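Engineer: I would like to see how this sequence folds:
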Amino acid sequence: MSAVSYLESIVVGALQGVSELFPVSSLGHSVLLPALVGGSWARDLSIGKGSPYLAVLVAMHVATALALVLFFRRDWVRIVKGFWTSIRYREVRNADQRLAWLLILATIPVGIAGLLLESLLRDFLGKPVPSAIFLALNGGVLYAAERFSRRRRQGEEDTVDFSTEDTLVMRAVTVEEATDVRLSKLSVKEAVLIGSAQILALLPGISRSGVTMVAGLRRGLDHEDAARFAWLLATPVILAAGALKMPTLFTPENSASLGPALAGSVVAFVASYISVRFLMKYFETRTLTPFAIYCVLAGIGSLIVFAW
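Structural biologist: Next up is the predicted model:
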């Protein structure tokens, strides 16, 4: 197979950095864009088995995860500290300890499913027509979630109980800490259900962040908290997948794609960081509806192009 060019990698890196965090499916767009452009792009950017493009995409996903680690670095410091103290003292008493274990338990189902199903689903469904169908379905799911998700009782979303011992006493509590306290109050069942929604993102066209947010909204989270939990959940999953698959980028047959992979990963990192900053502000007051409309239109439009 042909090596990925610098231009192709940079364009796909920008697309990956945005579409992985926006609820519009990075994998679906990574399949549809080359097919729509055609020519050498369709030839070079195929996600078939052994494709250098697939190895480059893995590197870009890792770059996105690193951008999330940087953006949520204060959260991850508290979470890692909470996990360490939980192990050391054999307790789960405060918000950081509980959130650490919720994230671990919630990522187990998608980890198992990814090992068992990812290659199979990618090889059979990683084509333009299935990707277009799933992208349109993704939009329908986002729209349905906005219309039918359960709403919290008035005032509940702003109420955090700071009287318990899992809170920070005698100092100001940041917005991020207050959000993590709310997330830590999810039950294990709720957290696992939300995390399991990521399994659907193995289908090209279904957004990881989108379906995880939808599951969070259904469990009573508001948009901002649902987005935050979705990205915290996605980070270890993407990093773990990258650790397993990154070695394929360094095989002799992919050596020509190393430079483009690095360039595209840098672009993906920057685009991801800008995207998460934008979306955290966006979801303070806005909804998934614009993304739902885009996915439906883009999915149906792509389907018309490729089906006829």
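Engineer: Every contact and neighbour count from this point should use C-alpha atoms.
Structural biologist: OK.
Engineer: residue ranges of the helices in the stretch 1-150 of the chain, please?
Structural biologist: Using DSSP state H, counting those that start in this stretch, the helices of the stretch 1-150 of the chain run over residues 6-19, 26-37, 39-44, 52-71, 73-89, 95-125, 128-148.
Engineer: Please give the structure of this sequence too, so both can be compared:
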Amino acid sequence: MWDFFEAVVLGTIQGLTEFLPISSSAHLRIFPEMFGWGDPGAAFTAVIQIGTELAVLIYFREDIWRIGSTWLKSLVRPEYRGHLDARMGWFIIIGSLPIVLLGVALKDVIEQDFRSLWIIGTTLIVLGVILGIADRVSRSNKQIKQITLRDAVLMGVAQACALVPGVSRSGATISMGRFLGYEREAATRYAFLLAIPAVVGAGLFELKEIPHGDNTYGWGPTIVATVISFVVGYAAIAWLLRYVSTKSYTPFVLYRVALGALVLVLVATGVLNA
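Structural biologist: This next block holds a predicted model:
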């Protein structure tokens, strides 16, 4: 039963942190270590992210249906090929390639070396500072309808950096979007849409590892954590989109830096095992 309690806690953490630019994978590595539960494993982390991406699919169902249907029409009907939604479909596909290719090529490194708390603490701080700078210098004069192929590729490359826990998939994509001049809500919304293929793909790819491999939990706790992450994640999406429409990312920057510094101190003093 204790495994199910841990699963509820970890599912809640995943739901709260997946869409905020603070790195869900870092939190799923740090907090179990603090509680003495050990590393839940990369497979468990990847699979329960399916829950939060299901929340994205439902929350943005109208956008996703419109983009997907228009993209499919554009494959056979020339009059749809210049349509924004058709281009958006291609941008999401192209933008997903860097994280997919690097994720497969670096699978062993990601699941072992990149999960060091030394790396996670450092990336929390560094990417937090980058997010703060991007948010401050952004011209904020672009909407999502103005996205170009170049911007899609650059944001895709930024998203791929999130293969390192602590970077944050949404945080990296949003930072690049802000550097490119996109409004906060536009950068955030696109980050959510861009993450769908990569996160769902990674989760499905890691399903086979749940009964064995490096994960701590079996199917039961993993399913519970996934369901909890869906419910909490859905609420987090709605809150974040309302928040960024009027406020900056500064609180998230400060939180990242503080948590990263705390992790490094606890590892350096031997309180946490890196």
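Engineer: Quick check: TM-score for this pair?
Structural biologist: With the length set by TM-score structural alignment, normalised by the length of structure 2, the two chains reach a TM-score of 0.91; 268 aligned residues with a CA RMSD of 2.1 Å.
Engineer: related to what we said a few turns ago, so which of the helices of the stretch 1-150 of structure 1 is nearest S272 of structure 1?
Structural biologist: helix 6-19 (4.2 Å; CA to CA).
Engineer: could you give the angle of the closest one to helix 52-71?
Structural biologist: 50 degrees (axes from the mean of the first three to the mean of the last three CA atoms, to 10 degrees).
Engineer: in helix 6-19 of structure 1, what's buried?
Structural biologist: Across helix 6-19 of structure 1, burial judged by 16 or more other CA atoms under 10 Å covers Y6, E8, S9, I10, V12, G13, A14, L15, Q16, G17, V18, S19.
Engineer: Map the last one onto structure 2.
Structural biologist: With TM-score structural alignment as the criterion, the equivalent of S19 of structure 1 in structure 2 is T17.
Engineer: Could you do T64 of structure 1 as well?
Structural biologist: Under the alignment (TM-score structural alignment), T64 of structure 1 maps onto T52.
Engineer: ok, that match - how many residues close by?
Structural biologist: Neighbour count of T52 of structure 2, defined by other CA atoms under 10 Å: 31.
Engineer: tell me the contacts of it?
Structural biologist: Q14, G15, E18, T226, S229, F230, V231, G233, Y234 (CA atoms under 8 Å, 6 or more residues apart in numbering).
Engineer: one more time with 6 Å
Structural biologist: S229, F230, G233 (CA atoms under 6 Å, 6 or more residues apart in numbering).
Engineer: What's the separation between the spatially most central residue of structure 2 and E6 of structure 2?
Structural biologist: The residue lying closest to the centre of structure 2 (CA atoms, centre = their mean) is R169, at 3.4 Å. Going from R169 of structure 2 to E6 of structure 2 by CA to CA, to the nearest Å gives 24 Å.
Engineer: How about the contacts made by the residue nearest to the match of T64 of structure 1 when sequence neighbours are not counted?
Structural biologist: In this structure, T52 of structure 2 finds its nearest non-sequential neighbour in F230, 4.6 Å apart by CA to CA, 6 or more residues apart in numbering. Listed by CA under 6 Å, 6+ apart, the contact set of F230 of structure 2 reads G51, T52, A55.
Engineer: remind me, longest helix of structure 2?
Structural biologist: Counting residues, the longest helix found in structure 2 (DSSP state H) is helix 219-244.
Engineer: Show where that one falls in structure 1, residue numbers please.
Structural biologist: Against structure 1, helix 219-244 of structure 2 falls on residues 258-283 (TM-score structural alignment).
Engineer: And the matching stretch, what's buried?
Structural biologist: Residues of stretch 258-283 of structure 1 classed as buried by neighbour count (16+ other CA under 10 Å): 258, 260-273, 275-276, 279, 283.
Engineer: Also stretch 137-144 of structure 1?
Structural biologist: L137, N138, G139, G140, V141, L142, Y143.
Engineer: between the residues you listed, which is nearest V237 of structure 1?
Structural biologist: Closest to V237 of structure 1, out of all of the buried residues of stretch 137-144 of structure 1 and judged by CA to CA, is N138, at 20.5 Å.
Engineer: That closest one matches what in structure 2?
Structural biologist: N138 of structure 1 maps onto L127 in structure 2, by TM-score structural alignment.
Engineer: And that match, how far from F31 of structure 2?
Structural biologist: 19 Å.
Engineer: and if you look at S138 of structure 2?
Structural biologist: The value you get for S138 of structure 2 to F31 of structure 2, if CA to CA is used, is 33 Å.
Engineer: higher neighbour count, those two?
Structural biologist: Legend: neighbour count by other CA under 10 Å for S138 of structure 2 and F31, higher for S138 (19 against 16).
Engineer: Touching, the more buried one and M176? I think so.
Structural biologist: No - using CA atoms under 6 Å, S138 of structure 2 is not in contact with M176; the gap is 9.8 Å.
Engineer: element containing the aligned partner of E224 of structure 1 in structure 2?
Structural biologist: The alignment partner of E224 of structure 1 in structure 2, by TM-score structural alignment, is E185. In this assignment (DSSP states H and E), E185 of structure 2 forms part of helix 184-206.
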